[in-house]
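Peer 1: Give me the fold of what follows.
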Amino acid sequence: MTADLVAFLRARLDEAEREAQRLDGEEWTWSVSKPWDGPATGHISAAADPYGRIAVLPGGDAAKYEDRIRHIARYDPARGLRDVAARRAILAEHRHLPMDGCAQCADGVRSIGTASRVEWIVNRAEWPCPTVRHLATVYDDHPDYQEAWRP
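Peer 2: This next block holds a predicted model:
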């Protein structure tokens, strides 16, 4: 299960990174326009080209569309790349150590015994740890996701 879960996560992160890179990691802006005689229309544009529309939400209630369009613009390709980098860093910190389980979650090593005899105890952490399992739940609608990975 360990290798499968890590491979699954890395594949999803690679997919997300490729999608964001295809859009050059651009940043998006949003606006809502309301002509005096018609319904409001929401627009998402690349920050570098504010007149080139990426998406247009159909006319309607300005307040209703402003929340939606702000949300879509907030998750632009630049943020997608930052998100992939952060998730990869978390996955690297929570890597599997064969003897200890999760490298980040293990409590470390402590010694017990007397001066003539010392034993080392490793406080193992489960693997995959809850953090790695939580990272995978974002993709629980993917056909390769396994319910056994759920925290």
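Peer 1: hey, let's count contacts and neighbours off CA atoms from now on
Peer 2: Noted.
Peer 1: you'd agree Asp141 is in a strand?
Peer 2: No. Under DSSP: H, G, I helix; E, B strand; the rest coil, Asp141 falls outside any strand and is assigned coil.
Peer 1: pull the longest helix from the chain.
Peer 2: Criterion DSSP state H: the longest helix present in the chain is helix 2-22.
Peer 1: Let's compare: structure for the following, please.
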Amino acid sequence: MEEFLAARFKEEEALALEALGEHGYGASPWSFDEKNGGFDFGFPNEHFNVPIGKFDPRMQHMARHDPRKVLREVAAKREVVEASWSADGERAAGLGQAIWLLATAYATHPDYKSIQDS
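Peer 2: The predicted structure follows:
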């Protein structure tokens, strides 16, 4: 289970870092404007302001996936997995279920069935 989750977290982290420009694209500002319902992002030679409007939930959903937020979420998930083990190497009470619940977010991944069967 931990290997499956670690691989998914690594994939999410890599995409977020690339979106931020950590791989040669330069720092990418990314911000969501709650008041005007738009978001800004850019690359060294390009900058985009996308007015998505307050009434388009699909675009608002995409805009809220700031790569920095994704990185914070990945870090938090890694800490949950790490905290699930007690000092004596046993699963801490209740956190084993939390790990399975984290994995359900990746139910459409091709490797998910293999962890369900284990």
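Peer 1: Pull out the buried residues from the longest helix of the first structure.
Peer 2: For helix 2-22 of the first structure, a neighbour-count test (16 or more other Cα atoms under 10 Å) marks Leu5, Val6, Phe8, Leu9, Arg10, Arg12, Leu13, Ala16, Glu17, Arg18, Ala20 as buried.
Peer 1: Quick check: the fifth one vs Ala3 of the first structure, distance?
Peer 2: Spelled out, it's Arg10 of the first structure. With distances taken as Cα to Cα, to the nearest Å, Arg10 of the first structure is found 10 Å from Ala3 of the first structure.
Peer 1: In the first structure, what sits opposite Leu15 of the second structure in the alignment?
Peer 2: Under the alignment (TM-score structural alignment), Leu15 of the second structure pairs with Glu19 in the first structure.
Peer 1: Pull the contacting residues for the closest residue to that match other than its chain neighbours.
Peer 2: The shortest distance from Glu19 of the first structure to any non-neighbouring residue, by Cα to Cα, 6 or more residues apart in numbering, is to Pro77 (7.8 Å). By Cα atoms under 8 Å, 6 or more residues apart in numbering, the contact list for Pro77 of the first structure reads Glu19, Ala20, Gln21, Leu23, Asp24, Gly25, Glu26, Glu27.
Peer 1: which ones are touching Ile72 of the first structure?
Peer 2: The contact partners of Ile72 of the first structure, taken as Cα under 8 Å, 6+ apart, are Ile44.
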